[in-house]
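A.B. asks: predicted model follows, preceded by the sequence.
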Amino acid sequence: MPTDLDALTRRIRAFATERDWERYHSPKNLAMALSGEAGELIEQFQWLTEEQSAALPPDKHEAVRQEMADVFIYLLRLADRLGIDLMQAAEDKIDLNEQKYPVEQVRGSAKKYDED
């Protein structure tokens, strides 16, 4: 079992290559599949209360786990196809968010940075 992002990306790439699915894994198709899987993840929480969503029963928890894995796999595959280093992209985005949302201005507030 892979223990780092690069190893997992290689395993996912090999999975697609062995099945001759590369031709179907265009960025457009992968983004659409990612969106579909995100929808399936959201569906697991539909109509639950805040409390219910935080204390899922084992079967629902497993369903959420599976859908999260699908989202993650498609995201890694899309990044691989586009040559995007997700770890670096996430670090860069956090840096931007730290500038956009200074602690002293946003602590405890759910407002977006451009809302008064």
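C.D. replies: Now that the structure is in, tell me what you want to look at.
A.B. asks: switch to C-alpha atoms for all contacts and neighbour counts from now on
C.D. replies: Fine.
A.B. asks: what residues does the helix or strand containing Glu51 touch?
C.D. replies: In this structure, Glu51 is located in helix 50-54 according to DSSP states H and E. Identification of contacts with helix 50-54 by Cα atoms under 8 Å, 6 or more residues apart in numbering yields Phe45.
A.B. asks: here comes the other one, which I'd like you to weigh against the first:
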Amino acid sequence: MTDAQTTLQELKERMAQFVRERDWEQYHTPKNLSMSIAIEAAELMEHFQWLTVEQSKNLSPEALQDIGEELADIVIYSLSLSNFLGLDLSEVVLAKMEKNIRKYPKDKVRGKAHKYTYYQDRNQESGDRGQDKSEP
């Protein structure tokens, strides 16, 4: 199955079944799952820790396999956490994307990598909350 063939709901259901069949609901609490996501994210970062930017863009098939497994662990724990909390991942992801669209207007941030507060600070300094006067 590919991304194009699989829904988030199907993944969530498979994760719930996996956990249920192993009687792991007792361990899959928000605290434990959020910690597991952070731990797996750190394990993902380990694969890139000492690489140059260029090396990180040109990974071997073996490295991609290992990185894919770490990324899968993050997604798996995220699915389980969303199951526990009753969150609809599509809803929360799309809502967050809409929020990010507002926080990072494309005409202001294109090609820039500042945190959204940078643009708020610029607006306040210029006395205009709508548009940054120092930007072209």
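C.D. replies: Yes, it's here. Keep in mind that this is a model prediction, so the values were computed, not measured.
A.B. asks: what ranges do the helices span in structure 1?
C.D. replies: 5-18, 27-43, 50-54, 58-82, 86-100, 103-106 (DSSP state H).
A.B. asks: could these go into TSV alongside distance to Tyr113 of structure 1 and mean neighbour count?
C.D. replies: Shown next, in TSV, are the helices of structure 1 (distance: least, Cα to Cα, whole Å; neighbours: other Cα atoms under 10 Å):
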stretch	distance to Tyr113 of structure 1	mean neighbour count
helix 5-18	32	14
helix 27-43	25	16
helix 50-54	25	11
helix 58-82	27	17
helix 86-100	7	12
helix 103-106	8	10
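A.B. asks: which one of these lies nearest to Asp114 of structure 1?
C.D. replies: helix 86-100 (9.3 Å; Cα to Cα).
A.B. asks: mean deviation, that closest one versus structure 2?
C.D. replies: Superposed on structure 2, helix 86-100 of structure 1 shows a mean distance of 0.7 Å to its aligned residues (mean Cα distance after the TM-score superposition for structure 1).
A.B. asks: chain neighbours aside, what residue packs nearest to the alignment partner in structure 2 of Ile73 of structure 1?
C.D. replies: Residue pairing (TM-score structural alignment): Ile73 of structure 1 is matched to Ile76 of structure 2. Once flanking residues are discounted, Ile76 of structure 2 sits nearest to Met15: 7.0 Å by Cα to Cα, 6 or more residues apart in numbering.
A.B. asks: how about the one you found, what's its partner in structure 1?
C.D. replies: The equivalent of Met15 of structure 2 in structure 1 is Ile12 (alignment by TM-score structural alignment).
A.B. asks: correct me, but its match touches Phe72?
C.D. replies: No - the criterion here is Cα atoms under 8 Å, and Ile12 of structure 1 misses it with Phe72 at 10.7 Å.
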